[in-house]
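# Sequence unavailable; structure follows:
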């Protein structure tokens, strides 16, 4: 079996999960990156509380399941490996595995006061709704992106063909 599709799927999944985790920061202005050493323990704790307010293990792992299910529909050749893929993804990309690194990333981008303000939002009724709908909204966004790329793929193919024919 050609394992290239499997590796591409795992790479896409890691990017997808990373993108969903960064939804909160997507429109924020650039902030100088703090070094890990300069982050106070209370700031790390505030970031961890925020992560716990945004995600639950079930909702975070739902992102993985949705992505993997979509890939299995597209790449039938990997179907026999579904149990191994799910076990691998749960082991290395499950919420409890990723949570400390996510907290660190948020602590590097936000001040402790900002983290506490974000936590207040995610603990509010609308924030809880946002967190609950995040996996569904990420899936919807992915589907929209896939549809748009598919609709305009001939344009990319033409551009690649033009460049390829021009370099021969």
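Happy to help now that I have it. The model shown is predicted, which means the values in this text are computed figures rather than measured ones.
# When you work out contacts or count neighbours from here on, use the C-alpha atoms and nothing else.
Noted.
# Enumerate every residue touching residue 129.
By Cα atoms under 8 Å, 6 or more residues apart in numbering, no residues touch residue 129.
# Same question for residue 60.
94-95, 135 are the contacts of residue 60 under Cα under 8 Å, 6+ apart.
# give me that answer again for 6 Å
Residues near residue 60 by Cα atoms under 6 Å, 6 or more residues apart in numbering: residue 95.
# and it, what element?
helix 57-74 (DSSP states H and E).
# so after that helix, what's the next helix or strand?
Remark: after helix 57-74, the chain's next helix or strand is helix 82-93, criterion DSSP H and E.
# then this one, side by side with the first:
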């Protein structure tokens, strides 16, 4: 009987430590989100996503305000914040999140935050150019695979 009580107490203490650790990680993740300007980044991203959608399909232009309202409802920082904090808290310890936040608080970290969107865009452009330069090869590969699947189905 005493063994069961000790085991139960040990489990309760362990789960309390896990909860406290999670809470600390969540607090640090929230601080990190503030330090990197996640709210501003998401708002800019949402605006860019909306612009891309409308540029790709101009017939959506009259619905810009409706789409913006929808994205604001489901893609805003406030609506995503708990989930974002959770994924960071799950991925990093409280100390690791503190370390990351301290880096982004540094001069180099601030430069990284400022340049990251531009660097990501440039990387995307490189990828798009690479695919475009070799699109014929992809089309040939797709055609060959379609023919193979068609023969296999017979």
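Structure's in. What do you need? Predicted, not measured: the structure shown is a model, and the values here were computed from it.
# Superposed, what's their TM-score?
After superposition, the two chains reach a TM-score of 0.74 (TM-score structural alignment, normalised by the length of structure 2), with 133 aligned residues with a Cα RMSD of 2.2 Å.
# about what we covered before: equivalent range in structure 2 for the helix holding residue 60 of structure 1?
Under TM-score structural alignment, the match for helix 57-74 of structure 1 in structure 2 covers residues 39-56.
# how far is that stretch from where the chain is centred?
In terms of Cα atoms, centre = their mean, to the nearest Å, the centre of stretch 39-56 of structure 2 is found 14 Å from the chain centre.
# swap in stretch 66-74 of structure 2?
18 Å.
# cool, stretch 27-37 of structure 2 as well?
Worked out by Cα atoms, centre = their mean, stretch 27-37 of structure 2 lies 14 Å from the chain centre.
# go on, stretch 105-115 of structure 1?
For stretch 105-115 of structure 1, the distance to the chain centre is 18 Å (Cα atoms, centre = their mean).
# In structure 2, which residues correspond to it?
Under TM-score structural alignment, the match for stretch 105-115 of structure 1 is residues 87-97.
# Give the buried residues for that stretch.
Buried residues in stretch 87-97 of structure 2, counted by 16 or more other Cα atoms under 10 Å: 88-89, 92-94, 97.
# Max pairwise distance over those: which two?
88 and 94 (9.6 Å; Cα to Cα).
# how about the helices in structure 1?
For structure 1, helices defined by DSSP state H occupy the ranges 4-21, 41-54, 57-74, 82-93, 95-109, 112-123, 125-166.
# Deepest in the core, which of the ones you listed is it.
helix 41-54 (a mean of 20; mean count of other Cα atoms under 10 Å).
# Can you give me the distance of the counterpart of residue 157 of structure 1 in structure 2 to residue 105 of structure 2?
Using TM-score structural alignment, the partner of residue 157 of structure 1 in structure 2 is residue 139. Distance check for residue 139 of structure 2 against residue 105 of structure 2: by Cα to Cα, to the nearest Å, it reads 47 Å.
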